[in-house]
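*Asks:* give me a 3D structure for the following:
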Amino acid sequence: MIQIVDSRTIAAGMRAESMHAVAARIIPVELDFPEPGPVVRGRLADLGGLRISSIRSNVTKVERTPILARDDLAPSLMLGLQVSGSSLVVQDGREAVVRPGDLVVYSSTSPYTLVDSEGYRQHQFRMPLERLAPPRDVVRQVTATRLSPGHPVADLAAGYFRHLADRPGAFADAGADAVSQSSMELIRAVISTHLDVTSAATKASLEATLQLRILEYVRAHLGDPSLNAARIAAEHHISRRQLYNVLAAGGISLGDWIRNQRLEGCRDDLGSGLSQRVTIASVAQRWGFRDPSSFGRLFRAEYGLSPRQWRQTATKAQPALASDPTPARL
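*Replies:* Next up is the predicted model:
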């Protein structure tokens, strides 16, 4: 289920109360808004046990007070992904400044504070600690800490969770429970590798998320025409045969998946209206297609229109698309 949140649709006198109610659906907290009051836009989504909030707001302070930390909410972990600007996260005697692309965790079971003078700009993922099942005392070691910035697992996790927040409906189509479980395994792997925990649980988490991590690596390098199976396997310290077996277990053919992802990227760019400023060949090259002619044939075979026809059709539809209240990316 996806819920769109837009404070502009609410009468000014009722916005503060309504936005506190929205926040309570994520996690009960106190909010500080500057005058003249709340400006909030974004979406909430549930995928199995994972609750996603993708919100841009002028709220300058989010506080889980000591009283709220003792409420009836099932003990939960929040993973924050900073979208833009910087935020200060304070919990358990630590504080961390997080910047775009940084991951940070905070727990519902103790007070925490998020501060950003420019307004709240995070994707947040809330999951029950019971399902995440981290080793004892691990959570308190990582709250209000930037999670291994620059670490390969953390970097791939940041890309995955950004993609998940941007398109929750697409992931829901693949099975909400499966996506939820894979996401929790990935969070467990990020936390474990950050703490350099060597255990059977860590190894199991890394193995369980191998396919997901491979696909996120590929997604992040789609624009590189030299991307190939040997390089992908080497990056994940596995053989090419194991690479193909891991993907085949999920019904994925590597070559087909890369081609389809690149075509989708080209289709989205050509339909955005921004591509009017660049040539179709430039868009194709941006997504890893070296030969414009073969790209054109592949595009027509997949979508039934040439790239030029698709761009013209999408451009004509721009006014209708602009009226859609759903924020495509925050």
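*Asks:* drop to CA atoms for contacts and neighbour counts, all remaining ones
*Replies:* OK.
*Asks:* the residue sitting furthest away from the middle of the chain: which element?
*Replies:* Largest separation from the mean C-alpha position in the chain: S293, at 33.8 Å (C-alpha atoms, centre = their mean). Applying DSSP states H and E as the criterion places S293 in helix 292-303.
*Asks:* so which bits of that helix are buried?
*Replies:* Residues F295, G296, L298, F299 are the ones in helix 292-303 that count as buried (16 or more other C-alpha atoms under 10 Å).
*Asks:* using CSV, lay out those residues together with distance to G251.
*Replies:* Shown next, in CSV, are these (distance: C-alpha to C-alpha, whole Å):
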residue, distance to G251
F295, 25
G296, 27
L298, 22
F299, 23
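*Asks:* of the residues you listed, closest to A176?
*Replies:* Nearest to A176 among these: F299, at 29.9 Å, using C-alpha to C-alpha.
*Asks:* pull the distance from the helix holding S293 to the chain's centre.
*Replies:* From the chain centre to the centre of helix 292-303 is a distance of 29 Å (C-alpha atoms, centre = their mean, to the nearest Å).
*Asks:* now stretch 41-56
*Replies:* Counting by C-alpha atoms, centre = their mean, stretch 41-56 is centred 10 Å from the centre of its parent chain.
*Asks:* also stretch 79-87?
*Replies:* For stretch 79-87, the distance to the chain centre is 11 Å (C-alpha atoms, centre = their mean).
*Asks:* and that stretch, end to end?
*Replies:* One end of stretch 79-87 sits 14 Å from the other (C-alpha to C-alpha, to the nearest Å).
*Asks:* and this one, so I can compare the two:
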Amino acid sequence: MQSIAIGKGPCVPFKEGATEFAPARERLRYWESYTASELVGLRCSTYAEEGLNARQRNFDLGALRIADIVGNEHVVERTLPIVRRQPKNSLFACLLLEGEAFFYQSGRCDLVHRGDLIIYSTAKPYLYGFTRPMRQLMIDVKADELFESGEDISRASLLKIDGSLHAGQLLTQPLRDKIIGFIDNPLAETAPALHEEIRARLRMLLRPSAHDAPRGDDVNALRLLRAERFIAEHLGSRELDAEAVASHVAMSLRNLNRMFEKYERSVTQWIWQERLALAQRKLADAAHASRSIGDIALECGFSTQAHFAREFKQRYRLTPTQYRETPVNARLYDGSENSRSK
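*Replies:* Reported below is the predicted structural model:
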């Protein structure tokens, strides 16, 4: 197997593996072998006509490893026989920088989009498929770095941080920036601080009530994430209002509104903004072209089509009918396809 060890003196050494190092017919076997040596045992397959094209860099920080993985569409699977044959007691935290994917483990299947972070156990079988060219940052951390001695890591549930949510970005962006900065300039003197930062952030995400309490800004980001996720999952419900969100996150409405000031919105304003954004996406989606505007309005939580039409025109400067009839390139030009306020 070919790999390259680079970086001496003040830099952390890293290894690099790439399918271009192997003959075309041996690429899948090469990738499986290299990944087993640096990360975890798995099986790989691809339906790409050109075969698998993939590359990864691997940095070893002791109890924690980092991998930067780039490739075309492919699927990796850690089956039960592989789990038994090549056991590994770790958690993987994967931040998807480019592409789209799906992840299946323990009867749960999640779509993974650009910017999403997923955390899962390597002690249980899983399937991870990339449907287009991808790049992801992977953190491989030993279980005893995050869990108390004796805890059964196999019971750890898949955790997904939605990168489309503002609070999700607040939680993942610092991790992304620090890891990319290190990969670009892997100075040995910065490795201990990066190791501790990653460990603390993952413990905060996985065990927010643990004794090493997260910082105040992280606590607020976690609460905002719970609030945003609850809103996103209940936009079509007539029962969704600011009081329901406050109750879900166990906060007073006054304090919750203070947290949403970060977005220059009240909770109520945020709910209606997200309902409009959801309706806008449905109107732009060809899959909903045969549905009436009234049906879409009701599905997105509006009580009447008139109320929806009035709010939609105020927000997007077009009536719903006009928007639906507007060519896609015109929507992109005036910014209405990407109109979520920051």
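*Asks:* what packs against the helix holding S293 of the first structure?
*Replies:* Secondary-structure packing of helix 292-303 of the first structure (3 or more C-alpha pairs under 8 Å, 6 or more residues apart in numbering; DSSP states H and E): helix 280-286, helix 307-316.
*Asks:* against the second structure, where does it fall?
*Replies:* Aligned using TM-score structural alignment, helix 292-303 of the first structure spans residues 305-316 in the second structure.
*Asks:* which residues are contacting the matching stretch?
*Replies:* L276, I293, G294, A297, L298, F302, L318, T319, P320, S336 (C-alpha atoms under 8 Å, 6 or more residues apart in numbering).
*Asks:* mean shift between the helix holding S293 of the first structure and the second structure?
*Replies:* Taken over the aligned residues, the distance from helix 292-303 of the first structure to the second structure averages 1.3 Å (mean C-alpha distance after the TM-score superposition for the first structure).
*Asks:* what's the angle between that helix and helix 307-316?
*Replies:* On the basis of axes from the mean of the first three to the mean of the last three C-alpha atoms, to 10 degrees, helix 292-303 of the first structure is oriented at 60 degrees to helix 307-316.
*Asks:* may I ask which two of the contacts of stretch 305-316 of the second structure are separated the most?
*Replies:* Farthest-apart pair in these is L298 and S336; separation 21.3 Å (C-alpha to C-alpha).
*Asks:* report the buried residues of stretch 315-329 of the second structure.
*Replies:* Quick answer for stretch 315-329 of the second structure (16+ other C-alpha under 10 Å): Y316, L318, T319, P320, Y323, R324.
*Asks:* quick one: which of the contacts of stretch 305-316 of the second structure has the most company?
*Replies:* Counting neighbours by other C-alpha atoms under 10 Å, A297 leads those with 26 neighbours.
*Asks:* any idea how far M78 of the first structure is from V98 of the first structure?
*Replies:* Per C-alpha to C-alpha, M78 of the first structure is found 14 Å from V98 of the first structure.
*Asks:* what about those two, which has more around it?
*Replies:* Higher neighbour count among M78 of the first structure and V98: V98, with 25 against 22, using other C-alpha under 10 Å.
*Asks:* was I right about that one contacting S86?
*Replies:* Yes. Checked against C-alpha atoms under 8 Å, the pair V98 of the first structure and S86 is within contact range at 5.5 Å.
*Asks:* show me where the stretch 1-150 of the second structure has its helices.
*Replies:* Assigned helices in the stretch 1-150 of the second structure, in chain order: 27-38, 80-85, 143-146 (criterion: DSSP state H, counting those that start in this stretch).
*Asks:* actually, the stretch 201-330 of the first structure.
*Replies:* 210-220, 229-235, 240-248, 254-271, 280-286, 292-303, 307-316, 318-322.
*Asks:* how about A96 of the first structure, secondary structure?
*Replies:* Here A96 of the first structure is recorded as strand under DSSP: H, G, I helix; E, B strand; the rest coil.
*Asks:* follow-up on the earlier one: what's the closest of the helices and strands packed on helix 292-303 of the first structure to V40 of the first structure?
*Replies:* helix 307-316 (29.0 Å).
*Asks:* for the contacts of stretch 305-316 of the second structure, which one is nearest K124 of the second structure?
*Replies:* Nearest to K124 of the second structure out of those is L276 (C-alpha to C-alpha; 39.9 Å).
*Asks:* coming back round to it: let me have the helices of the stretch 1-150 of the second structure in TSV, extended by mean neighbour count and distance to V245 of the second structure.
*Replies:* Converted to TSV, the helices of the stretch 1-150 of the second structure look like this (neighbours: other C-alpha atoms under 10 Å; distance: least, C-alpha to C-alpha, whole Å):
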stretch	mean neighbour count	distance to V245 of the second structure
helix 27-38	19	43
helix 80-85	14	40
helix 143-146	18	30
